[in-house]
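A.B. asks: one predicted model, sequence on top.
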Amino acid sequence: MTDPIMMAQMVSGAGFIAALDQSGGSTPGALKAYGVPEDQFAGDDARMFELIHEMRVRIITAPSFNGKKVLGAILFEKTMDGQADGLPVPTALWKRGVVPFLKMDKGLEDEANGVQLMKPMPGLDDLLARAVKLGVFGTKMRSVIKSANREGIAAIVKQQFEIGEQIIAHGLIPILEPEVSIKAPDREAIEAILLEELTKGLDALTGDKQVMLKLSIPAKADTYTPLVGHYRVARVVALSGGFSCDEACEHLSHNHGMIASFSRALLEDLRHGQSDEEFDAVLGKAIDQIYTASVVKG
């Protein structure tokens, strides 16, 4: 059963979702950007995940990180299973008014038909059941579109909705994330096809099922407005997709109804060596900027 208070916050709250879900492949880069030398974790996965957990705990326990502007946070599985302030991380987040989500995909297949589907997810039902017990509200899963190949895009959307149905069966809200590469030369054509395919998938849902959508900021502003207003969509959020924070916020501010779900753009100026006061000031500045782009539209 979906938590009605969390659901109300996600549907109509003013703010954005923080993506704190770097996994094994992207963790080394995240730590380097944070100012942790590679020789502190190279070849030692346990130490690497310990360091990234310390970074994430520092973020979610910072004074500026709370439900006034941060509506939700997407967690890596190991972060979900960890603790912050002596509490399970999902509990600690919700205590601060931030709705917890889980990144549950296992990475991407090789490219075919211009897209990368998600890899198989063995043990998914067990993972979802554990997430429910820990108080997680929803999940996120990512696949990638690189060219305007209708067959490939249709396959991406089909896979997202099929697994989304499995997630809904556990009482969780799925965030479907068919990312469009911002480097694709035919982005507008991709986005037009994606809009059609997502609309078909939404129209095929039954009962009272709803999903959230996490989409690349479109090349043409307000391309996804029909999805924002679709009765099967609880919220449409945007990934930064490789844009800097300034670039992502500028583009997002022209897309009505879309709020941010940024990762690198949120964390890009945070450094391991900053004092707690400096760290919170830098984080607070980024939160304010992303919040404004999410709620104030040009």
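C.D. replies: Everything's here; your move.
A.B. asks: every contact and neighbour count from this point should use C-alpha atoms.
C.D. replies: OK.
A.B. asks: contacts only, for A30.
C.D. replies: Residues in contact with A30 (Cα atoms under 8 Å, 6 or more residues apart in numbering) are Q22.
A.B. asks: cool, the one 5 residues further on as well?
C.D. replies: The contact partners of G35, taken as Cα under 8 Å, 6+ apart, are R271, H272, G273.
A.B. asks: the second one touches V36, doesn't it?
C.D. replies: Yes: under the criterion of Cα atoms under 8 Å, H272 makes contact with V36 at 6.5 Å.
A.B. asks: neighbour count winner among those two?
C.D. replies: When H272 and V36 are compared on other Cα atoms under 10 Å, the one with more neighbours turns out to be V36, at 19 against 16.
A.B. asks: isn't the more buried one up against M55?
C.D. replies: No: with the criterion set as Cα under 8 Å, V36 and M55 do not qualify as a contacting pair; they are 10.1 Å apart.
A.B. asks: now for those two: what residues contact both?
C.D. replies: Common contacts of V36 and M55, defined by Cα under 8 Å, 6+ apart, comprise H272.
A.B. asks: which residues of the stretch 101-250 of the chain fall in strands?
C.D. replies: Using DSSP state E, counting those that start in this stretch, the strands found in the stretch 101-250 of the chain span residues 115-116, 138-145, 173-180, 211-216, 233-239.
A.B. asks: quick check: which of those strands is nearest to F65?
C.D. replies: strand 233-239 (18.6 Å; Cα to Cα).
A.B. asks: and the angle for that closest one with strand 173-180?
C.D. replies: 40 degrees (axes from the mean of the first three to the mean of the last three Cα atoms, to 10 degrees).
A.B. asks: ok, back up a step: and which of the contacts of G35 is nearest T79?
C.D. replies: Proximity of the contacts of G35 to T79 was ranked by Cα to Cα; the top entry is H272 with 18.2 Å.
A.B. asks: that closest one and P28, how far apart?
C.D. replies: Here H272 is placed at a distance of 14 Å from P28 (Cα to Cα, to the nearest Å).
A.B. asks: this is the comparison structure:
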Amino acid sequence: MMNQTQFDKVKNGKGFIAALDQSGGSTPKALANYGVPEDAYSNEDEMFDLIHQMRTRIITSPAFDGKYILGAILFEQTMDRQIEGLYTAEYLAEKKGVVPFLKVDKGLANLENGVQLMKPIPDLDATLRRANEHHIFGTKMRSVIKEANPEGIKAVVDQQFELAKQILAAGLVPIIEPEVDIHSADKEKCEELLKTELLNHLNQLSENDNVMLKLTIPTVPNVYKELVEHPRVVRVVALSGGYSRDEANQKLKENDGIIASFSRALTGELNANQTDEEFNAALEKAVKSIYDASVNKN
């Protein structure tokens, strides 16, 4: 079950968490950004083969290093595939010293009360069993908040913690991700409401239950200080949310104790047509700048 060495690394290590978990709907966009157009594949199987090639190239790159990267969040299919003869999570842990996480949500429901809850996850128990077989450390699940609607925000956090309890019971550490849309007209108010709801739920956890939080970088720096310091929170990580890497890094530096868990800001400058030398240099530049923003605060 819980790997104490991995737990200590995630809780106390210097570095950030790489989000490599774009799934079904966002895969064509991720591939297009990587320089692979939609006419390069003719069906979903070929598309997923190509995204696995991209992820394999990232993970096997010398720039993808456990010295800088504490953990990586995988898409379910990536967990079931192999890199150099090892399943991806095992490869990360054994060859890179990177702690593997698994995205478990099935995408977002339609907008209601200013938020998007997660779609139902009917087979969560079976997924968690498979995650344990692959020595996955934790999970991630995302909802989205667009408006400062107290009822909607409460529903988001209630749903996240209800599923988190199921994940904790399976011996995994859940990353709870209630993303506040960076374009929300009342982002700051959303963040105040969200913080209150999160604290209410965190205060009800037993002392054996530990969760992580993945949050949009807040409008007011250090507004999440109480969450960072909460005894039930292993780590607070930030999503890039559509900010450019420079902007995300700059905003992150203003928040003590929060580290990055970037996706687009990490892989945005990588391209299928780059030579290995160019690819590794671009990835190294991204990794080092995100690491720097995670560990060196203003």
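C.D. replies: Yep, that arrived. Just so it is clear, the model here is predicted, and its values are computed rather than measured.
A.B. asks: returning to that earlier point: now the strands of the stretch 101-250 of structure 1 in JSON lines, with distance to D21 of structure 1?
C.D. replies: Written out in JSON lines, the entries for these read as follows (distance: least, Cα to Cα, whole Å):
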{"stretch": "strand 115-116", "distance to D21 of structure 1": "19"}
{"stretch": "strand 138-145", "distance to D21 of structure 1": "9"}
{"stretch": "strand 173-180", "distance to D21 of structure 1": "13"}
{"stretch": "strand 211-216", "distance to D21 of structure 1": "14"}
{"stretch": "strand 233-239", "distance to D21 of structure 1": "12"}
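A.B. asks: and the ones you listed as a markdown table, adding mean neighbour count?
C.D. replies: Supplementary listing: the strands of the stretch 101-250 of structure 1 in a markdown table, determined by neighbours: other Cα atoms under 10 Å:
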| stretch | mean neighbour count |
| --- | --- |
| strand 115-116 | 26 |
| strand 138-145 | 24 |
| strand 173-180 | 26 |
| strand 211-216 | 23 |
| strand 233-239 | 23 |
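A.B. asks: out of those strands, which gets nearest to V157 of structure 1?
C.D. replies: Each of the strands of the stretch 101-250 of structure 1 was checked against V157 of structure 1 via Cα to Cα, and the shortest separation belongs to strand 173-180, namely 7.1 Å.
A.B. asks: now that closest one on structure 2. Mean distance?
C.D. replies: In the superposition with structure 2, the aligned residues lie an average of 0.1 Å away from strand 173-180 of structure 1, counting by mean Cα distance after the TM-score superposition for structure 1.
A.B. asks: so which bit of structure 2 is that strand matched to?
C.D. replies: The counterpart of strand 173-180 of structure 1 in structure 2, counting by TM-score structural alignment, spans residues 173-180.
A.B. asks: quick one: contacts of the matching stretch?
C.D. replies: Stretch 173-180 of structure 2 has contacts (Cα under 8 Å, 6+ apart) with 137-146, 156-157, 160-161, 164, 167-168, 187, 190-191, 210-216, 239, 241.
A.B. asks: also stretch 11-25 of structure 1?
C.D. replies: Counting contacts by Cα under 8 Å, 6+ apart, the residues outside stretch 11-25 of structure 1 that touch it are 30, 56, 68-76, 102-103, 234-235, 237, 259-263, 266, 290-291, 294-295.
A.B. asks: before we move on, what about stretch 106-114 of structure 2?
C.D. replies: Under the contact criterion Cα under 8 Å, 6+ apart, stretch 106-114 of structure 2 has outside partners 116-121, 142-149, 151-152.
A.B. asks: and the gap between the aligned residue in structure 2 for A84 of structure 1 and E147 of structure 2?
C.D. replies: Using TM-score structural alignment as the criterion, A84 of structure 1 maps onto I83 of structure 2. As judged by Cα to Cα, I83 of structure 2 and E147 of structure 2 stand 41 Å apart.
A.B. asks: OK, contacts around the nearest residue to A109 of structure 2 once chain neighbours are set aside?
C.D. replies: Spatially, and ignoring its direct neighbours in sequence, A109 of structure 2 is nearest to K119 (5.0 Å; Cα to Cα, 6 or more residues apart in numbering). Taking Cα under 8 Å, 6+ apart as the definition of contact, the neighbours of K119 of structure 2 are D105, K106, G107, L108, A109.
A.B. asks: run a quick neighbour tally on the residue mapped onto the fourth one from structure 1.
C.D. replies: In structure 1, the residue paired with L108 of structure 2 is L108, using TM-score structural alignment. A total of 15 residues lie near L108 of structure 1 under the criterion other Cα under 10 Å.
A.B. asks: ditto for the one 10 residues further on
C.D. replies: Neighbours of M118 of structure 1 under the rule other Cα under 10 Å: 20.
A.B. asks: I figured it hits R142, correct?
C.D. replies: Yes: with contact taken as Cα under 8 Å, M118 of structure 1 and R142 are classed as touching, separated by 7.0 Å.
A.B. asks: shared neighbours, those two?
C.D. replies: Once Cα under 8 Å, 6+ apart is applied, the residues that M118 of structure 1 and R142 both contact turn out to be D105, G107.
A.B. asks: hang on, the earlier thing: now secondary structure and distance to C249 of structure 1 too, for the contacts of G35 of structure 1, in CSV please.
C.D. replies: Supplementary listing: the contacts of G35 of structure 1 in CSV, determined by DSSP: H, G, I helix; E, B strand; the rest coil; distance: Cα to Cα, whole Å:
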residue, secondary structure, distance to C249 of structure 1
R271, coil, 21
H272, coil, 24
G273, coil, 26
